[in-house]
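*Asks:* could you look at this predicted model? Sequence included:
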Amino acid sequence: MKNNLSSLRDLASAFGKAPVDPDTAVPSTSATSDDSLVYSTDSGRINQQQEKTVTPSDGFAKVRRETKGRKGKGVVVISGLGLDNKALKELAKKLKKTCGSGGSVVDETIEVQGDKREVIQQVLEKAGFKVKLTGG
């Protein structure tokens, strides 16, 4: 090891890093750059590409009724489906149309307004899901 570190190349080799050639260096704004970069004066705010992962299903679609945080209004929450966002939205549309009520997709769950657990159970079983009613 050199005792005299006269350049960055010598410093990089002292720490076991391969020296970087400026001719073949990748610009810092590329997708292969450091993932912790948040802002660059070269290109502004850097939007990170985050991969959406779907939680795998345990084989049961859990259907429960909730009222907490909804001013006493009841909704049926369906979770544990193991579907991607597009498939969840299609299934939610089918469930809302069958129940004749509103609802939404929140994270990896479907919320349908009202207490229509039996109807939702039948629709999910026809779609090939094993359904487990949870809660009271």
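*Replies:* Yes, it's here.
*Asks:* only C-alpha atoms for contact and neighbour calcs from this point on.
*Replies:* Fine.
*Asks:* immediately after the longest helix along the chain, which helix or strand?
*Replies:* Longest helix in the chain by number of residues (criterion: DSSP state H): helix 85-99. As assigned by DSSP states H and E, the chain's next helix or strand after helix 85-99 is strand 103-106.
*Asks:* below is structure B, check it against A:
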Amino acid sequence: MAKEKKKVINDFGGIMYSTDPSFIYDDEAAATDEPIPNAQQDLRVTLDKKNRGGKAVTLITGFIGDDEKLMALAKMLKTKCGVGGAAKDGEILIQGDFRDKVISILQKEGYKVKKSGG
């Protein structure tokens, strides 16, 4: 159901092309199936106004994990803030300026959180 993220050149660790027909690229990101504990997650909370028609959103980046956990975290943050938002590509958008509230909620959940930008 979840769409795979598009691979860019930086995802391959510098390997751009191989003429060896038996070459198999080891995808290290897909090989790590064990979840990362909340205390080791390094999340950044910023206020973003770009390309949103002047509307402000709280942007949480740096989440590492599967889409189900990302969606669950986004849903919890949206309900505690009482607003809408979205979650995709490892980022969570919360409508409005809720930086301080989001930081306190994430710290209670055990995440390492930093306020970045402005």
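*Replies:* Sure, I can see it. This is a predicted model, so every value here is computed, not measured.
*Asks:* any idea what the TM-score is?
*Replies:* The TM-score (TM-score structural alignment, normalised by the length of the second structure) is 0.65; 84 aligned residues with a CA RMSD of 2.1 Å.
*Asks:* look at the aligned partner of residue 82 of the second structure in the first structure and say how many residues are nearby.
*Replies:* For residue 82 of the second structure, the aligned position in the first structure is residue 100, judged by TM-score structural alignment. A count of neighbours around residue 100 of the first structure, defined by other CA atoms under 10 Å, yields 13.
*Asks:* distance check, residue 100 of the first structure against residue 129 of the first structure.
*Replies:* The gap separating residue 100 of the first structure from residue 129 of the first structure is 21 Å, by CA to CA, to the nearest Å.
*Asks:* show me what contacts residue 74 of the first structure?
*Replies:* 65, 66, 67, 113, 114, 115 (CA atoms under 8 Å, 6 or more residues apart in numbering).
*Asks:* now for it: what does it line up with in the second structure?
*Replies:* Aligned partner of residue 74 of the first structure by TM-score structural alignment: residue 56.
*Asks:* now for the nearest residue to its match once chain neighbours are set aside: which residues touch it?
*Replies:* Excluding its sequence neighbours, the residue lying closest to residue 56 of the second structure (CA to CA, 6 or more residues apart in numbering) is residue 49, at 4.7 Å. Residues in contact with residue 49 of the second structure (CA under 8 Å, 6+ apart) are 55, 56, 57.
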